[in-house]
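Asks: Predicted structure and sequence below. I'll ask about it afterward.
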Amino acid sequence: MPWTLTWSNAGHPPPLLRAPDGRVHVLEAHDVLLHQAFKDASRTEHRRELMPGSTLLLYTDGLVERRGHDIEAAITQLAGLLNRHGNDPLPELLRRISERMAQPPPEDDVVLLALRVP
């Protein structure tokens, strides 16, 4: 039975969703940035069906953002890692991602959260 992901993004790095067939989707839908100047900005919720065997990866910008480096290239690299290693047990997947994305060393906090739909 599929699950339903409901999310709202205020400018954070896009979640990555690996389908059971290995394809990785960048969930790019987002709204305006969260900021006190935008008090009246409405939030939009987005929905996506998560099939059994799907893996959702959430991460902070510290994982993909480095001074002088292209963030889009880093997100593409991350999607490639999720594609290749997405069937690994989650602790192993997160370890691989952390090790491979750590160069150059991050200047910001890095947080990863992975969820696999049973």
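Replies: Sure, I can see it. Residues are numbered from 1 along each chain as shown.

Asks: only C-alpha atoms for contact and neighbour calcs from this point on.
Replies: Will do.

Asks: Which strand or helix spans Ile75?
Replies: Assigned by DSSP states H and E, Ile75 falls within helix 71-85.

Asks: Report the separation between the closest residue in space to Val24 that isn't next to it in sequence and Leu58.
Replies: Once flanking residues are discounted, Val24 sits nearest to Arg18: 4.3 Å by CA to CA, 6 or more residues apart in numbering. Counting by CA to CA, to the nearest Å, the separation of Arg18 from Leu58 is 12 Å.

Asks: structure B:
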Amino acid sequence: MEDSQHLSVLHDLPGLIGCDKPPRLGAFRPDLYAANAPTTAVIVGEAKTAADLETSHSRQQLLAFLKHLALYPGSTLVLAVPWSSRVRAKQMLINLSKESGSTQTYLIVIDDVQEIS
């Protein structure tokens, strides 16, 4: 994102009362939503368990997020999954990206494996 100095970040963490939550994208609210001002690029973040990744709900949710991101070329979808689901999540995002028309969206899959230096 070119202009990260003017970035607004909203998250949907449990236990925070009175905080602004991310907007609904379609019928779904992402775990994290960041946008610059004026909006030219967006970052959407979502976390899934291995079992949750394979549900119809998650597929529809990720598809809605990608359709929204297609409105802002150069935007990013970050999907956090367990390491065992990394390959499946990456392939799923590639397929949904084509289906949604968001081929100019950056797709990032992160897992819970930490590098130790």
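Replies: Alright, I've got the coordinates. Model, not experiment: these values are computed from the prediction.

Asks: Quick TM-score on the pair, please.
Replies: TM-score for the superposed chains, counting by TM-score structural alignment, normalised by the length of structure 2: 0.31, backed by 59 aligned residues with a CA RMSD of 4.3 Å.

Asks: just to revisit the earlier point, of Arg18 and Leu58 of structure 1, give the one with the bigger neighbour count.
Replies: Arg18 (23 against 15; other CA atoms under 10 Å).

Asks: That one contacts Leu50, correct?
Replies: No: counting by CA atoms under 8 Å, Arg18 of structure 1 sits too far from Leu50 to count as a contact (9.3 Å).

Asks: And for Leu7 of structure 2, nearest residue in space, chain neighbours not counted?
Replies: Closest to Leu7 of structure 2 by CA to CA, 6+ apart is Asn36, at 4.4 Å.

Asks: how many neighbours does the one you found have?
Replies: Counted with other CA under 10 Å, residues neighbouring Asn36 of structure 2 total 18.

Asks: Check the gap between it and Lys90 of structure 2 for me.
Replies: Separation of Asn36 of structure 2 from Lys90 of structure 2 (CA to CA) stands at 26 Å.

Asks: What helix or strand is Glu46 of structure 2 located in?
Replies: Short version, using DSSP H and E: Glu46 of structure 2 is in strand 42-47.
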